[in-house]
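**Q** Need a 3D model of the following:
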Amino acid sequence: MKPETLSFFEKVYEVARLIPFGRVTSYGAIASYLGAPRSSRMVGYAMNVSGEKNVPAHRVVNRVGLLTGKHHFEGTNLMQQLLEAEGVQVVDNQVQDFDSLFWDPSKELK
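**A** I've put the predicted structure just below:
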């Protein structure tokens, strides 16, 4: 399938699969990278239904590092547990040291 024919969700998944282990990005950063800066909510919807698509959705958080999508994961703390397994510290649903862990696809992918 050619990139121009991919659905928006598939484009989101392609970017999300590139987020490095132990790093996080935001819904808005993915939307901006895809040329749709006002579509962060659509990126969130894509993450919510990404379960069977081998997408590290746990690495996508809101613009300040909050685990706002955690209720879409099985169990009560699975999103946090997956992040912590990668060395990301989370306190009160907030990624600690967010600025140093933030991966910006617009800067990393050229």
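
**Q** rest of the way, CA atoms for contacts and neighbours
**A** Noted.

**Q** quick one: the helices in the chain?
**A** Taking DSSP state H as the criterion, the chain carries its helices at 8-16, 27-33, 40-48, 78-85, 98-101, 105-108.

**Q** Determine which stretch of the ones you listed is the most buried.
**A** Of all those, helix 27-33 has the most neighbours on average by mean count of other Cα atoms under 10 Å, namely a mean of 22.

**Q** Would you point out which residue is most central in this structure?
**A** residue 60 (1.9 Å; Cα atoms, centre = their mean).

**Q** Surely that one touches residue 27?
**A** Yes. Using Cα atoms under 8 Å, residue 60 is in contact with residue 27, at 6.2 Å.

**Q** to compare against the first, here's another:
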Amino acid sequence: MSDAERVYQVLASIPAGRLCSYGEVARLAGLPGRARWIGRVLGQLPKDSTLPWYRVINNQGKISFPEGSAAYRRQLQHLIDEGSASPQGKIDWRQCRWP
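**A** Prediction:
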């Protein structure tokens, strides 16, 4: 199994309404210390991917895209829909952190 496939498995296992950091995804995939690489892998997913890439945020509990950008708004909307963020953009990192 490739490194990317291991990342996809971790992504698929993040429950709805829960959040994981890039570093934690790397650790769970057996790739500790490769958080930035995880970001690149997620950035290469096709737009129509069914993997929940939007459940991955940075270790500070924030969306990594520039605030107000189309990508930021898209991720925030997914998180709002799942109940892990408010419409004002507040992410409930402590309550929703997984695992």
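
**Q** what's the counterpart of the residue nearest to the centre of the first structure in the second structure?
**A** Aligned by TM-score structural alignment, residue 60 of the first structure pairs with residue 56 of the second structure.

**Q** distance of its match from residue 34 of the second structure?
**A** 14 Å (Cα to Cα, to the nearest Å).

**Q** likewise residue 67 of the second structure?
**A** 24 Å.

**Q** and what of residue 6 of the second structure?
**A** Distance from residue 6 of the second structure to residue 34 of the second structure, by Cα to Cα: 13 Å.

**Q** So residue 67 and residue 34 of the second structure - more neighbours on which side?
**A** Per other Cα atoms under 10 Å, whichever of residue 67 of the second structure and residue 34 has more neighbours is residue 34, with 16 against 13.

**Q** The first structure: which residue goes with that one?
**A** Checking TM-score structural alignment: residue 34 of the second structure goes with residue 39.

**Q** need the contact list for its match.
**A** By Cα atoms under 8 Å, 6 or more residues apart in numbering, the residues touching residue 39 of the first structure are 28, 31-32.

**Q** at 6 Å instead, please
**A** residue 31 (Cα atoms under 6 Å, 6 or more residues apart in numbering).

**Q** Also residue 70 of the first structure?
**A** Counted by Cα under 6 Å, 6+ apart, residue 70 of the first structure has contacts residue 79.

**Q** for the helices of the first structure, which one sits closest to residue 54 of the first structure?
**A** helix 8-16 (8.6 Å; Cα to Cα).

**Q** according to the alignment, the closest one goes to what range in the second structure?
**A** Under TM-score structural alignment, the match for helix 8-16 of the first structure is residues 3-11.

**Q** The matching stretch vs the first structure - mean distance after superposition?
**A** Taken over the aligned residues, the distance from stretch 3-11 of the second structure to the first structure averages 0.9 Å (mean Cα distance after the TM-score superposition for the first structure).
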